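> this one's structure only:
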């Protein structure tokens, strides 16, 4: 491929066909060559925000190995463009591709705060942590414009309801005062995703995320303000960031994180083809090695859907990764742990104010 045709600032380099559609759109090499010779752009590479109107917002999570029972997503699709993101496949349910569409067609649910409030006020609802970003990042660039996540945090605070956050964006610090107020009553836990200490690696894996420096500073700022922080070293990709487990764990601990967690990369559904295309274009010298080592972690394939093994993998390479994480936990997090969130206050505040009797 001509280097001029590489789409900069994006993870995926193509739109794979939607598995639910009979027809697909193809960008041919001769068209790309024509555009290059004519000095024209074959692709404007613009992000579009599209409003959608769901009837519900909180989802029951049936998977036993995700660590959450309820999640919610104010945005579908994610401009961060992480090439490995498991959520890419869900964009197909909305009629889009798991490739470039996932990064450039962001669906915005402006009614999320109202839907959340109605849900947690239900008479028979018993408080349980609801995780924001179970699918896509609640602090992705769209949040700067729409502020939906901030409004949801205000709802959680008003009703004293526990909430978890997963993000790789320092924009979370914009809402520090609300987060501090939630933390005061043990109502919030933050998970900051950091996959590498190398900016070079970050730029190719996660092109539109906050820098590593900013993410570590975010961990420190949250920790210094009494907010419990877990660092997600996820995913670990053999021969890309697998050698960074110990130094990354040390950096997380030094900046105040109370725990770490990890997953081994799995390229389920359409992501296998997207990742394979990406690595052969961006890291061609090690593409085959990385792909074969990922297959080694999943019984000879790029993915594994079995509960219990899909997140950690199996085989020698996956075992080495798990052992390194265990060493890191013993070495850097021996006396640290994430606190349990408080589910006892919400019932008193379900009407929006403290009940006297």
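Thanks, I have it. Keep in mind that this is a model prediction, so the values were computed, not measured. Numbering: from 1, shown residues only.

> drop to CA atoms for contacts and neighbour counts, all remaining ones
Will do.

> how near is residue 114 to residue 53?
Noted for residue 114: a distance of 12 Å to residue 53, by CA to CA, to the nearest Å.

> How about residue 131?
Residue 131 sits 20 Å away from residue 53, taking CA to CA as the criterion.

> And the two? Which one has more around it.
residue 131 (24 against 12; other CA atoms under 10 Å).

> Just the element for the more buried one, please.
Per DSSP states H and E, residue 131 falls inside strand 130-132.

> After that strand, which helix or strand is next?
helix 142-146.

> Going by neighbour count, which residues of that following helix are buried?
Across helix 142-146, burial judged by 16 or more other CA atoms under 10 Å covers 142-143.

> burial count for residue 263?
Residue 263 has 18 neighbours, counted by other CA under 10 Å.

> Could you give the separation of the one helix or strand it maps to from the chain centroid?
Using DSSP H and E, residue 263 sits in strand 259-264. Counting by CA atoms, centre = their mean, to the nearest Å, strand 259-264 is centred 13 Å from the centre of its parent chain.

> Can you tell me what sits against that strand?
229-237, 249, 252-253, 297, 311-313, 318, 325, 329, 333, 336-338 (CA atoms under 8 Å, 6 or more residues apart in numbering).

> same thing but at 7 Å, please
Residues outside strand 259-264 that contact it (CA atoms under 7 Å, 6 or more residues apart in numbering): 230-237, 311-313, 333, 336-338.

> before we go on, here's another structure to hold up against the first:
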């Protein structure tokens, strides 16, 4: 299954429409000569973002993956306008009969009742507090959050209940919510990670076109750190022969900005992500495309992806071993080695009062 060739779409990570693996029919555009060409490019060159309201029945997802360090997660959005070409969450749009390509970054589903559903779930008598990871599948601070403020309202519920949570983001918009995050940090209720893939603005604009620029993310790291919020950096994903040479530089810049923890994750290409990323390589770095995928397959037992727990995040083989050694040396050099965020305080949790159809007197 291949995504159609395209010279690139400004502001989008996908090079075109790719049918999902469950699609029954596949549309194909054909130029029949009846429409004049747009002088600024065809319609597909500037697809607009559409935000669709989704009413959630439940909001907290329980994790069963043995290599993921959290038990609960919460995602206020499905799809992500950041448009990261390598995003492992793209295949989730196939379950909606939508394209993991352009649809994933232009058709965003917002769970508009998420704060109310969260309050209801935290208020259940059988609920047992465990840190919630916010926005793990798609970024909780993607551009539409500026207007909808779903993530902010969710954090308000967590702050009221004194419930611990962590999040990872590529967007400096998180600075907006420092008034909530800083007080929670003082009570050991929040950890923040920034995903910083590169320090090169040009490469960033191609890999993750609508995420904050690298310098903006580093500025946000500094602001949060100065406000007392524990901040870490994830060099993720590591892409062989594209950004892997920047590992040390990213860790150094993050440490100088105040980050106190660091990690990395190797490129993951499940399902439709593989053909989408192959086309991204052919569009933006055609001279290295074959070499990149050859190395990826060496890391994945000869395949584009290996989903086994324990190896999917790190890979196997000589390159994976060298990368692990480089990370260990850089962590030691820049003061990350052995450092972790302070443990969450689970004792502060106070179940919120469940919503009542009769309202409240006090």
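Arrived safely, thanks for sending. Small disclaimer: the values here were computed from a predicted structure and weren't measured.

> compared with structure 1, how much does stretch 325-333 of structure 2 deviate?
After superposition onto structure 1, stretch 325-333 of structure 2 sits on average 1.1 Å from its aligned residues (mean CA distance after the TM-score superposition for structure 1).

> Tell me the buried residues in that stretch?
Buried, per 16+ other CA under 10 Å, within stretch 325-333 of structure 2: 327, 330-331.

> Which part of structure 1 matches that stretch?
Mapped onto structure 1 using TM-score structural alignment, stretch 325-333 of structure 2 spans residues 323-331.

> Also stretch 301-314 of structure 2?
Going by TM-score structural alignment: stretch 301-314 of structure 2 matches residues 299-312.

> what does stretch 254-269 of structure 1 correspond to over in structure 2?
Counting by TM-score structural alignment, stretch 254-269 of structure 1 corresponds to 256-271 in structure 2.

> Sorry, slip of the keys, the one I care about is stretch 198-205 of structure 1.
Going by TM-score structural alignment: stretch 198-205 of structure 1 matches residues 200-207.

> Look up the closest residue to the aligned partner of residue 342 of structure 1 in structure 2, ignoring the ones flanking it.
Using TM-score structural alignment, the partner of residue 342 of structure 1 in structure 2 is residue 345. In space, not counting the residues next to it along the chain, residue 345 of structure 2 is nearest to residue 188; the distance is 5.6 Å by CA to CA, 6 or more residues apart in numbering.

> Tell me which residue of structure 1 matches up with that neighbour.
By TM-score structural alignment, residue 188 of structure 2 lines up with residue 186 in structure 1.

> mean shift of the longest strand along structure 2 relative to structure 1?
When structure 2 is parsed with DSSP state E, its longest strand is strand 231-238. On superposition with structure 1, the mean distance recorded for strand 231-238 of structure 2 (mean CA distance after the TM-score superposition for structure 1) is 0.6 Å.

> Which secondary structure state is assigned to residue 256 of structure 1?
Of the three states, residue 256 of structure 1 takes coil according to DSSP: H, G, I helix; E, B strand; the rest coil.

> Can you name the residues that contact it?
219-220, 223.

> Of these, just say which sits nearest to residue 105 of structure 1.
Ranked by distance to residue 105 of structure 1 (CA to CA), the contacts of residue 256 of structure 1 are led by residue 219 at 29.4 Å.

> so what's the aligned partner of that closest one in structure 2 up against?
Aligned by TM-score structural alignment, residue 219 of structure 1 pairs with residue 221 of structure 2. Contacts for residue 221 of structure 2 (CA under 7 Å, 6+ apart) come out as 231, 257-259.

> will you turn those residues into JSON lines that also has distance to residue 210 of structure 2?
Compiled in JSON lines, the contacts of residue 221 of structure 2 are given as follows (distance: CA to CA, whole Å):
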{"residue": "231", "distance to residue 210 of structure 2": "22"}
{"residue": "257", "distance to residue 210 of structure 2": "22"}
{"residue": "258", "distance to residue 210 of structure 2": "24"}
{"residue": "259", "distance to residue 210 of structure 2": "23"}
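
> most neighbours, which of those?
Counting by other CA under 10 Å, top hit in the contacts of residue 221 of structure 2: residue 231 with 29 neighbours.

> so what corresponds to that residue in structure 1?
By TM-score structural alignment, residue 231 of structure 2 lines up with residue 229.

> before we move on, what about residue 167 of structure 2?
So, by TM-score structural alignment, residue 167 of structure 2 is matched to residue 165.

> Quick check: that match touching residue 187?
No: contact between residue 165 of structure 1 and residue 187 fails when scored by CA atoms under 7 Å: they sit 11.1 Å apart.

> Show me which of the two is the more surrounded one.
Neighbours per residue, other CA under 10 Å: of residue 165 of structure 1 and residue 187, the larger number sits with residue 187, 27 against 21.

> Which residue, neighbours along the chain excluded, lies closest to that one?
Closest to residue 187 of structure 1 by CA to CA, 6+ apart is residue 162, at 4.2 Å.

> could you list every residue that touches the one you found?
128-130, 156, 187-188, 341-343.

> mind redoing it with 10 Å?
By CA atoms under 10 Å, 6 or more residues apart in numbering, the contact list for residue 162 of structure 1 reads 127-131, 153, 156, 182-183, 185-189, 340-346.

> Drop anything exposed from these.
127-131, 153, 156, 182-183, 185-189, 341-343, 345-346.

> Helices - which of the residues you listed land there?
153, 156, 182-183, 346 (DSSP state H).

> Map residue 92 of structure 2 onto structure 1.
In structure 1, residue 92 of structure 2 lands on residue 90 (TM-score structural alignment).

> host element of residue 320 of structure 2?
Under the criterion of DSSP H and E, residue 320 of structure 2 resides in helix 318-333.

> can you pull out the helices in structure 2?
Using DSSP H, the helices of structure 2 run over residues 102-106, 114-122, 145-148, 150-161, 178-186, 201-207, 214-226, 247-257, 273-284, 289-299, 318-333.

> Mind checking the ones you listed for the one nearest to residue 84 of structure 2?
Between residue 84 of structure 2 and the helices of structure 2, the tightest spacing by CA to CA is seen for helix 201-207, at 5.6 Å.

> mean deviation of the closest one from structure 1?
Helix 201-207 of structure 2, aligned to structure 1 and superposed, deviates on average by 0.9 Å (mean CA distance after the TM-score superposition for structure 1).

> For that helix, name the packing helices and strands.
Applying 3 or more CA pairs under 10 Å, 6 or more residues apart in numbering; DSSP states H and E, we find helix 201-207 of structure 2 packed against helix 214-226, helix 273-284.

> Now render these as JSON lines, adding distance to residue 63 of structure 2.
Converted to JSON lines, these look like this (distance: least, CA to CA, whole Å):
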{"stretch": "helix 214-226", "distance to residue 63 of structure 2": "28"}
{"stretch": "helix 273-284", "distance to residue 63 of structure 2": "22"}
